[in-house]
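Trainee: sharing a model that was predicted from the sequence below.
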Amino acid sequence: MLLHTILLCSVLSANAYKLLVVFPIPSKSHGILGEGFVTHLLKAGHEVTYVTPILIKESPGLQQIDVSENARVLSPEIFDVSKVLTKELNLQDYELWSVVMTEILNITFNSDNVQRLLNDKDEKFDAVIVEWLFTELGAGLSAIFNCPLIWSSSMSPHTYVTSLVNEHLNPAYTPTLLSTKFSFDFWDRALNLWTYLKIWNHKRQFADKETKVYEEVFGPAAALRGQKLPAFDEVRYNASLMFGNSHVSVAETIALPQNYKDIGGYHIKRNVDPLPQNLQQIMDNSRDGVIYFSLGSLLQPQKMPIKMKRDLLNYFSALKQTVIWKLGENLTDVPKNVHLFSWAPQQSILAHPNCVLFITHAGLLSILEAIYFGVPIIGLPFFADQFVNIERAVAKGFAKRLDFSYNSPVELNEAIKEILSNTSYRDRAKDWSSIYHDKLVSPEKELVFWVEHVIKTRGAKHLRSIALATEWYKKYYMDLLACSLLSIIVLSLALCKLLPVFKNNKKKTD
């Protein structure tokens, strides 16, 4: 019996891999995505070392590395909605985010906890999974541990991640990650191209800074192992796979390489947690439906001007529906049909059959959850991909977009009436929900399969796009253009030389 048990354990552990999962952004939404990877990989029997600023529940096979000290970079002032109103903040500034995220990763990798990991010569991993967000510094981990690199992107496919595993997307029909519009008429296409070029130029100018941080962070660890640290450009384009947090139900369909895998919705629990008793009673008793209002985990809606909050409460009071508002503060004289919370279990609320509308900041996790449960939305985007997320939802017919302004209470009231009175929004949400659920395998199974596939095939080189091995001048036929121009020049010069000869011969003949 003992021998059989030992043999069984050996067989079960033979396919267990050791994985390094790095989600360093000190934001609850990014923590949810990181936790999704950890949970599914642990369930599949693998060992996981998780680098995170937001620790999760301990579990067998899990080692966590706390990097919460990097949270000081994300100042609460960055997400003050009152400063968005007064235009003091421009949260669509690519340069701002690239500097902020580079500093977050710099602090993360220089923390004592991570340095101990990097400097442990006996530590080995079968693969490293790193979240991409405005910087590729995390790629250095694969060089140190000499294992395959897997990127994870929290957004729908955009040119700055596809170019890491294939090539840039065409700006004529694909927005950037910081676009604020989705339509592509003449001027929008011109603006989109200008944004592409501006960001590309910034990345080129910022490359020296990133390279310096890369060498300072990973150089000593490589030397300790007797390795030569590869060039930064070599490791950042050496990924075996890119996971994307999207699905065709919330994004447009574009051509993607074989090693880009969309697994949007993998963070959603298949069996949602039961609602707390007070919320369960509120939702069960709301016969006319529930409107859920949340601006996510980073934004600070409590810093709205008091008049705006009062106006919103006044409009909500006239509704037949119950409003659950994740505001983060208590107010006096709150209408009976409005309930304020500092925290709310979003998935459990959206899953309830009485939830008829979701007012959101249009983060991609929220939109994916709305589609998963078939709930129409009103989007109030503030930064990053939120603008284009809600534009896509509007184009698909299950959402309305409002730009945050002093007039938002009036506009929101009108948008609520429009969506609740027009059944097409809910019908389209249900249609797209059906499309989302109609798939061969669940996203969590895809996640585990492709991680294991990368390891089993020693880096999945067979999936890598030939585009990365093709020089830029060949992609754009610059060599052919040069040859054509040279031929034209040579021919023109020859004609210039021969033409006088022909003329002289003609004169002699005459």
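Mentor: Yep, it's here.
Trainee: switch to C-alpha atoms for all contacts and neighbour counts from now on
Mentor: Noted.
Trainee: what's around residue 494, how many residues?
Mentor: By other CA atoms under 10 Å, 11 other residues sit near residue 494.
Trainee: and it, that's in a strand?
Mentor: No: using DSSP: H, G, I helix; E, B strand; the rest coil, the secondary structure at residue 494 is helix, not a strand.
Trainee: pull up the gap between it and residue 487, please.
Mentor: Look at residue 494 and residue 487: by CA to CA, to the nearest Å, they are 10 Å apart.
Trainee: can you name the next helix or strand after the helix or strand where residue 10 lies?
Mentor: In this assignment (DSSP states H and E), residue 10 forms part of helix 2-14. Counting by DSSP H and E, the next helix or strand C-terminal to helix 2-14 is strand 18-22.
Trainee: who's in contact with that following strand?
Mentor: Residues from elsewhere that reach strand 18-22, judged by CA atoms under 8 Å, 6 or more residues apart in numbering: 34, 37-38, 46-52, 124-131.
Trainee: same question for stretch 300-316.
Mentor: So stretch 300-316 is in contact with 79-82, 295, 323, 327-329, 334-335, 337-338, 406, 409, 413, going by CA under 8 Å, 6+ apart.
Trainee: on that earlier part again, mark which of the contacts of strand 18-22 are part of helices, please.
Mentor: 34, 37, 38 (DSSP state H).
Trainee: alongside the first one, take a look at this:
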Amino acid sequence: MGPLTDFGKLSYIQQLEHSNKFGKAQTEVILQHKNIQALMKSNENFDLVILYHWANDALAIFANKFKCPLVMLAAWPSSVFDNYISGNPAPSSFVTYLTADFDSNMNFWERIDNTFNQIVGELIMHFKIIPGQNEVLKKAFPDAPELSTILYNTSLILTPFHLSLGDPIPLQQNIKEIGGYHVTPPKPLPKELQDFMDSSTEGVVIFSMGSNVKSDDFTPEKIKTFLNSFSKIKQKVLWKFEVDLPDKPANVKILPWLPQSDVIAHPNTVAFISHGGLLGTTEAVYHGVPILGLPVFWDQVKNIAVAVRKGYGLKVDFYNLDEHSFSSALQEIVNNPKYRNTAKERSRIMHDEPIKQLDKAVFWIEYVIRHKGAAHLRSPALNLRWYQLYLLDIIGFVVVLISIFITSLYLLFKCVCRKNNSVGSDKKNK
């Protein structure tokens, strides 16, 4: 299999470590590029910098150079990659880490797992990722201020999440959720594809693993598992596959590219087989289509775990795929109406907004410009030291007081006992 599927076999901590290495290398190439160097030496003027943010913090230097507000478009819902910038709380009692295979309804052992990964993730962020990005920044621009100073002045973080996708979490005032902003009204399909969708009166199952995981990289065993399972259902299957398959069942259509959101939106679509990427999951919920998830890496695991617990999806283990488990899950999701009904409920929640998500994003971006960075949205948590933020100084103070009190009681008790023993000895001597 390709390197991304190998990446998915790593633990959360290992994935963070690899992301750090990738992020440093990518950011260094960008900052050393001749066009970027020329831009940094120019006298251009800008009203705002918008940065797609993921392990590339050093690119925030543009906002410092051009003396304008910085807006970050997060790659995921509020996570370890963004929380430190806004001082956003993430209590491990109910906010899960990025690749957790469970949602906020955790049992005791899941909370232990979650707490451990949250703490180690924060340590990696503060002691590896940020220092590494600062090193890259200083290498490209030796006179640049410390990266922590630049990041402190971040005005706004936009996250691609919506409440309909999962559980509510704490958010600072300068974090705005705009999940679904990328979904547009469905466009007309190419005639051949439109005819295929319209003629599928029993329904259509859409199968796409996104742009990073290619179906052409699947093992022959996996491909056979999928084809055999598809041959057992009455619905048609539209599969995004880079090459054609000569021995496919009659109900399977192969295309190298799909207008994904548009075909999911078709009224005959009954299910979406996906790796569980956030944007694809959002499109499915937006259009009220249940998901059969084959998560591979990163947040895909969490997205599908939440879909399963919320009732609008099922999961099959991609790395231990067999025909029985996949076929059973496929039959269940296309034949049991509860998944589609729940997906429709979630869709109604997503659509029940006063304005469209893209308009919301535009409003807050313009708000930041109007208010010259909107510093009033910034949390006071950013002004605290780490031990103050987590009340460790207060806890330490209370522990010291309790220790002094207990020690005093012990010494007093010991003193009284000695005195009583001394009095008793004197009486015996008399």
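Mentor: Here it is on my side, so go on. Note that the structure is a prediction, hence the values are computed from the model and not measured.
Trainee: TM-score for these two?
Mentor: Superposed pair, TM-score by TM-score structural alignment, normalised by the length of the second structure: 0.90. Supporting alignment: 421 aligned residues with a CA RMSD of 2.5 Å.
Trainee: circling back to that earlier point, and the contacts of stretch 300-316 of the first structure, which are buried?
Mentor: Using 16 or more other CA atoms under 10 Å as the burial test, the contacts of stretch 300-316 of the first structure include 79, 80, 81, 82, 295, 323, 327, 337, 338, 409, 413 as buried.
Trainee: which two of the residues you listed have the greatest separation?
Mentor: Greatest spacing in these, by CA to CA: 79 and 337 (28.4 Å).
Trainee: residues of stretch 374-384 of the second structure that come out buried?
Mentor: Applying 16+ other CA under 10 Å to stretch 374-384 of the second structure flags 374, 378, 381, 382 as buried.
Trainee: corresponding residues in the first structure for that stretch?
Mentor: Taking TM-score structural alignment as the measure, the first structure aligns residues 460-470 with stretch 374-384 of the second structure.
Trainee: span of the matching stretch from start to end?
Mentor: Using CA to CA, the end-to-end distance of stretch 460-470 of the first structure comes to 19 Å.
Trainee: what's it in contact with?
Mentor: Identification of contacts with stretch 460-470 of the first structure by CA under 8 Å, 6+ apart yields 165, 166, 167, 237, 240, 241, 257, 258, 259, 453, 454, 475.
Trainee: let's see the PyMOL selection covering just the buried ones among these.
Mentor: A single PyMOL command selects the buried members of the contacts of stretch 460-470 of the first structure (16+ other CA under 10 Å):
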select buried, resi 165+166+167+237+240+241+257+259+454
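Trainee: mark which of the contacts of stretch 460-470 of the first structure are part of strands, please.
Mentor: Among the contacts of stretch 460-470 of the first structure, the members falling in strands (DSSP state E) are residue 241.
Trainee: redo the contacts of stretch 460-470 of the first structure as a markdown table? Include distance to residue 355 of the first structure.
Mentor: Output for those, formatted as a markdown table (distance: CA to CA, whole Å):
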| residue | distance to residue 355 of the first structure |
| --- | --- |
| 165 | 40 |
| 166 | 41 |
| 167 | 41 |
| 237 | 44 |
| 240 | 41 |
| 241 | 37 |
| 257 | 38 |
| 258 | 38 |
| 259 | 37 |
| 453 | 40 |
| 454 | 41 |
| 475 | 50 |
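Trainee: thinking again about what came up before, format the buried ones among the contacts of stretch 300-316 of the first structure as TSV; extra columns: distance to residue 2 of the first structure and secondary structure.
Mentor: Output for these, formatted as TSV (distance: CA to CA, whole Å; DSSP: H, G, I helix; E, B strand; the rest coil):
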residue	distance to residue 2 of the first structure	secondary structure
79	59	helix
80	62	strand
81	63	helix
82	66	helix
295	56	coil
323	60	strand
327	58	coil
337	63	coil
338	62	strand
409	69	helix
413	69	helix
